[in-house]
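> Got a sequence here, can you model it:
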Amino acid sequence: MYGMGLAKGLVVTAKNLILPSRMMTVQYPDRKVGLLGLAKATGEPITDIIRKDPLTAVKALLGLAEVKASLPQHPRFRGEEFSWYEQRCTGCASCAKYCPLGIIEIVTSESGDQMQEGQKYHLDKFDIDIGRCMFCGLCVEACPYDALHMGSGFEEGQYRRQDLVIDKRRLVSSKKKPSTWFRPQLASKNYDPQDGKNVKWDKAGRHEKPSLKEQQEKWAKR
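You can find the predicted model right below:
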């Protein structure tokens, strides 16, 4: 019968439009929020938002204020920005040696600082070309001191090719929100890089000094 196919198609369209269970559209990379949503996203009181930026406050009252949208993802997600702790790095270049694509370039010089494991090198250059990276994580597995961690972001696109090369300056200044992939010390603490907390360098390693209670439970009672 003519017209039945059209009617069935319109019914499906109407269901997707009306039923909340079928509304699959996710606002990204920005989402529009009201005044309460803006205060929650920025972490500032509503009064401070109105005082500092009245125009944005008016937009928020109309539900037109834009904030960055974040999609839920697993803590073990291997992101592209990398978290590097300079305090833990000895310049051994194990990450560069194990990289199957050769995208990590490290240039070191003698620092004269002697450590228990040997001399620590000064890093003159540390570049990671994420434009060629396949995020396999072998560099993270190879690091013997847990100085390099996978990141938690996934927006790799840039307008310029050279912006895809992460240099030492960007690695040092970047936020320290490492992925828990291949880092059981972070996973055991239920750390989630999406909650906004940075991890300090002395808490990012696997070889942490055990507490007195842990020593008693794991070693003293054997």
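> drop to CA atoms for contacts and neighbour counts, all remaining ones
Fine.
> So which residue is smack in the middle of this protein?
Against the mean C-alpha coordinate of the chain, by Cα atoms, centre = their mean, the closest residue is residue 152 at 2.3 Å.
> For residue 155, see how far away residue 164 is.
Distance from residue 164 to residue 155, counting by Cα to Cα, to the nearest Å: 11 Å.
> residue boundaries of the strands in the protein?
30-33, 65-68, 79-84, 104-115, 118-129, 148-151, 165-166 (DSSP state E).
> ok, and which of the ones you listed has the densest surroundings?
Compared across the strands of the chain, strand 148-151 shows the largest average neighbour count, a mean of 26 (mean count of other Cα atoms under 10 Å).
> Which strands or helices does that strand pack on?
Secondary-structure packing of strand 148-151 (3 or more Cα pairs under 8 Å, 6 or more residues apart in numbering; DSSP states H and E): strand 79-84, helix 138-142.
> Give me the contacts around it.
77-85, 89, 137, 139-140, 177-181 (Cα atoms under 8 Å, 6 or more residues apart in numbering).
> switch to 7 Å and redo it
78-85, 137, 140, 177-179 (Cα atoms under 7 Å, 6 or more residues apart in numbering).
> what sits against the spatially closest residue to the residue nearest to the centre of the chain that is not a sequence neighbour?
On the basis of Cα to Cα, 6 or more residues apart in numbering, the spatially nearest residue to residue 152 that is not a chain neighbour turns out to be residue 79, at 4.3 Å. Under the criterion of Cα under 7 Å, 6+ apart, the contact list for residue 79 reads 150, 151, 152, 153, 154.
> this one as well, want them side by side:
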Amino acid sequence: MSGSDRRRGVIALREESCTVCMLCVRECPDWCITIDSHVERVPAEGPGGRPRTAHVLDRFDIDYALCLYCGICVEVCPFDALFWSPETDYAEPALGDLVHGKERLGEWLGSAPGAAQPDGQSASG
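Below is the predicted model of the structure:
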């Protein structure tokens, strides 16, 4: 395996697949992931159904100044919301600017191998 095949890059997020289960946060050895959410009531589907509640993702941040690039978060995600992307252009002039949110993580999804949408479409469209 060549060096380029082993490169990991950054972690990409498919926001619509995240259920806010918090497994990635709990398993991260350096606590570089921050998630905030709120609960919304979802109306009943069809006759005889009951309304339910769902967590809605408000914030998903990864602090790349702390990240070990170990991949535990990608491995433990049961809903295929996290992927390795080969992107390397995320340097910032200040350490505090290395915290990237769900919008930036979502942009990297388009270059992540294996991150095709569940319906078979590519992540970018």
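> In TSV, list the contacts of residue 79 of the first structure along with distance to residue 5 of the first structure.
Conversion of those to TSV gives the following (distance: Cα to Cα, whole Å):
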residue	distance to residue 5 of the first structure
150	50
151	49
152	46
153	44
154	41
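> And the furthest pair within those residues?
Within the contacts of residue 79 of the first structure, 150 and 154 form the most distant pair, 11.0 Å apart (Cα to Cα).
> Give me the neighbour count for residue 59 of the first structure.
16 (other Cα atoms under 10 Å).
> so it touches residue 65, yeah?
Yes. With contact defined as Cα atoms under 7 Å, residue 59 of the first structure counts as touching residue 65 (5.1 Å).
> Select, out of the helices and strands packed on strand 148-151 of the first structure, the one closest to residue 37 of the first structure.
Distance to residue 37 of the first structure, taken as Cα to Cα, is lowest for strand 79-84 among those, at 26.8 Å.
> chain center to the closest one: distance?
Shown here is strand 79-84 of the first structure, whose average C-alpha point lies 6 Å from the average C-alpha point of the whole chain (Cα atoms, centre = their mean, to the nearest Å).
> related to what we said a few turns ago, of residue 164 and residue 155 of the first structure, who's got more company?
residue 164 (19 against 10).
> Map that one onto the second structure.
Under the alignment defined by TM-score structural alignment, residue 164 of the first structure corresponds to residue 98 in the second structure.
> who's in contact with its match?
Residues in contact with residue 98 of the second structure (Cα under 7 Å, 6+ apart) are 63, 64, 65, 92.
> Kindly report the same for residue 73 of the second structure.
Counting by Cα under 7 Å, 6+ apart, the residues that residue 73 of the second structure touches are 24, 27, 28.
> Buried ones among those residues?
Neighbour-count burial (16 or more other Cα atoms under 10 Å) applied to these gives 24, 28.
> Just give me which of the contacts of residue 73 of the second structure are shared by the first structure.
Checking the contacts of residue 73 of the second structure against the first structure (both residues aligned by TM-score structural alignment, their matches' Cα atoms under 7 Å), the contacts still present are 24, 27, 28.
> Of those, which is the nearest to residue 79 of the second structure?
The shortest approach to residue 79 of the second structure among these belongs to residue 24, at 11.0 Å (Cα to Cα).
> From residue 133 of the first structure, how far off is the counterpart of the closest one in the first structure?
In the superposition onto the first structure, residue 24 of the second structure corresponds to residue 95 when matched by TM-score structural alignment. From residue 95 of the first structure over to residue 133 of the first structure the distance is 13 Å, taken as Cα to Cα.
> same deal with residue 73 of the first structure?
As it turns out, when the distance is counted by Cα to Cα, residue 73 of the first structure lies 20 Å from residue 133 of the first structure.
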